[in-house]
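Peer 1: this one's sequence-less:
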């Protein structure tokens, strides 16, 4: 199978790397964490049988460079990046968008800001912790992570972050399944290179984001909130479950945990296809 078509897009303060596969209606996949476009390698080719599948590295990650590497990161700007990719690749027709983790936060904001551009959004475990009743506890977690990063370094900060996300009594962080596919293992070096930016810029900028729930209520028929079936009890599960209940919509469960996209690609991709056909 031939590889994707690769392009770059100049946006405000950054240059985005993006990849396109297939033909048909546009499906934009928004990565979370430090995944980048490569995090969708396990599902993108199969989805390209039905859709024009676009993936990209978010600004500051991997091959998408920032003009100012020290710039603060904001959800609205990342969502505008996604909108510019939609406008480039599907200027005349609404698109479908899937986002996971921090990418799901981007997808939620994109829906509230540019609803006319979207047929459906599937948001998998968006950690919008500000919607939760115990939001102050999670603000303290983010503050502890930033202080640990400043005083002790990256890996101790990651340990604090992982401990705050896991379920009570669990010794492994969300999605810490073993036996990653070889493609995922090969991405480890790139992931490590992006971790300082993710922890120092994305985590504080995104976990303080407050979604417009009133606006989402008016768009609930275009939004599918989703979680990993193994994520129950973990922090990233809770906001999606809270929003689904608030909006009166079904909570869709994907295989695996927070990183089910990587650990269970076949089942994940098949359920995603079904979600967009619904």
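Peer 2: Thanks, I have the structure now. Please read all numbers here as calculations on a predicted model, not as lab measurements. Residues are numbered from 1 along each chain as shown.

Peer 1: C-alpha from now on. contacts and neighbour counts both.
Peer 2: Will do.

Peer 1: what ranges do the strands span in the stretch 1-150 of the chain?
Peer 2: 5-11, 14-21, 26-30, 52-56, 65-66, 95-100, 118-124 (DSSP state E, counting those that start in this stretch).

Peer 1: Let me have those in a markdown table, extended by distance to residue 208.
Peer 2: Formatted as a markdown table, the strands of the stretch 1-150 of the chain follow (distance: least, CA to CA, whole Å):
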| stretch | distance to residue 208 |
| --- | --- |
| strand 5-11 | 24 |
| strand 14-21 | 22 |
| strand 26-30 | 19 |
| strand 52-56 | 24 |
| strand 65-66 | 22 |
| strand 95-100 | 17 |
| strand 118-124 | 17 |
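
Peer 1: Of those, give the one that comes closest to residue 112.
Peer 2: Comparison of these against residue 112 by CA to CA identifies strand 118-124 as nearest, at 10.1 Å.

Peer 1: The one residue sitting closest to the centre of the chain and residue 223, how far apart?
Peer 2: Ranked by distance to the mean C-alpha position of the chain (CA atoms, centre = their mean), the top residue is residue 103 at 2.1 Å. For residue 103, the distance to residue 223 equals 14 Å [CA to CA, to the nearest Å].

Peer 1: In addition, the following structure is provided for comparison:
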């Protein structure tokens, strides 16, 4: 297996871990803003279109963690992960704190932590069953309603950049792969709170300021209460890094700089 990677800039390593679409193109706008201060490393997680695998491991989350750790093998680095990638980021910090300077999990959908988890997981199971019967397009429509993800129409005359158009083409593989291998187990994962508490000085719990009250926002609220950490808001919603990259990058640099090592 060979992971698709893209590196830009110089400075301390900043690794981005992508969510359920599995395609690191979504981070390129933020990465371009930060490449003058960091060695930015983007990669597509194993099994998604540009990082094909012959077989998916039984414990895919553990394998995702080991891939991220391997990308930080040469030197410890900062890690930003969003959505499913935020779950990987939390696990990386819990299992390998020595390779992480600062971990920034952005809206990890750890429904297992929520007081109403049974109800929320039942909704997710309904989405998954719709995927099995009617396919990914129908399931994504219901998923957006269940989790409150806005479908914003582009302005008149707007055209996607070529890289984004290519990414959309890869979604024909990436979305079904996400449903088949992550959609059910990742939200049910129970993080190691003791390990995270031991490494909490390296942890920034990030959420979008437009996501308050939504499913993906709430797990970090629970973690903030259990770990005694402040919740740190970033510009935008669940994909604020793609929709507001300039502001998002500025906020991320501010957060990482406060660690005293950037």
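Peer 2: Structure received. Remember, predicted model here, so these are calculated numbers, not experimental data.

Peer 1: Quick TM-score on the pair, please.
Peer 2: After superposition, the two chains reach a TM-score of 0.90 (TM-score structural alignment, normalised by the length of the second structure), with 253 aligned residues with a CA RMSD of 1.8 Å.

Peer 1: re earlier: contacting residues for the residue lying closest to the residue nearest to the centre of the first structure once chain neighbours are set aside?
Peer 2: Leaving aside its sequence neighbours, residue 103 of the first structure sits nearest to residue 32 (CA to CA, 6 or more residues apart in numbering; 4.4 Å). By CA atoms under 8 Å, 6 or more residues apart in numbering, the residues touching residue 32 of the first structure are 99-104.

Peer 1: 7 Å - rerun?
Peer 2: Residue 32 of the first structure is in contact with 100-103, counting by CA atoms under 7 Å, 6 or more residues apart in numbering.

Peer 1: Residue 53 of the second structure too?
Peer 2: 1, 46-47 are the contacts of residue 53 of the second structure under CA under 7 Å, 6+ apart.

Peer 1: So which residues of the stretch 51-200 of the second structure form helices?
Peer 2: Ranges of helices in the stretch 51-200 of the second structure, per DSSP state H, counting those that start in this stretch, are 60-71, 84-95, 117-134, 136-147, 162-181, 185-188, 193-198.

Peer 1: Show me what the longest one is packed against.
Peer 2: Applying 3 or more CA pairs under 7 Å, 6 or more residues apart in numbering; DSSP states H and E, we find helix 162-181 of the second structure packed against no helix or strand.

Peer 1: That helix: which residues count as buried?
Peer 2: Neighbour counts using 16 or more other CA atoms under 10 Å place 167, 170-171, 173-179, 181 of helix 162-181 of the second structure among the buried residues.

Peer 1: got it, and the last one?
Peer 2: Residues of helix 193-198 of the second structure classed as buried by neighbour count (16+ other CA under 10 Å): 195-197.

Peer 1: swap in the third one?
Peer 2: Buried positions in helix 117-134 of the second structure, judged by neighbour count with 16+ other CA under 10 Å: 120-121, 123-124, 126-128, 130-131.

Peer 1: Trace that helix over to the first structure and give me the residue numbers.
Peer 2: Helix 117-134 of the second structure corresponds to residues 135-152 in the first structure, going by TM-score structural alignment.

Peer 1: Surely residue 157 of the first structure touches residue 150?
Peer 2: No. Counting by CA atoms under 7 Å, residue 157 of the first structure does not reach residue 150; the two are 8.6 Å apart.
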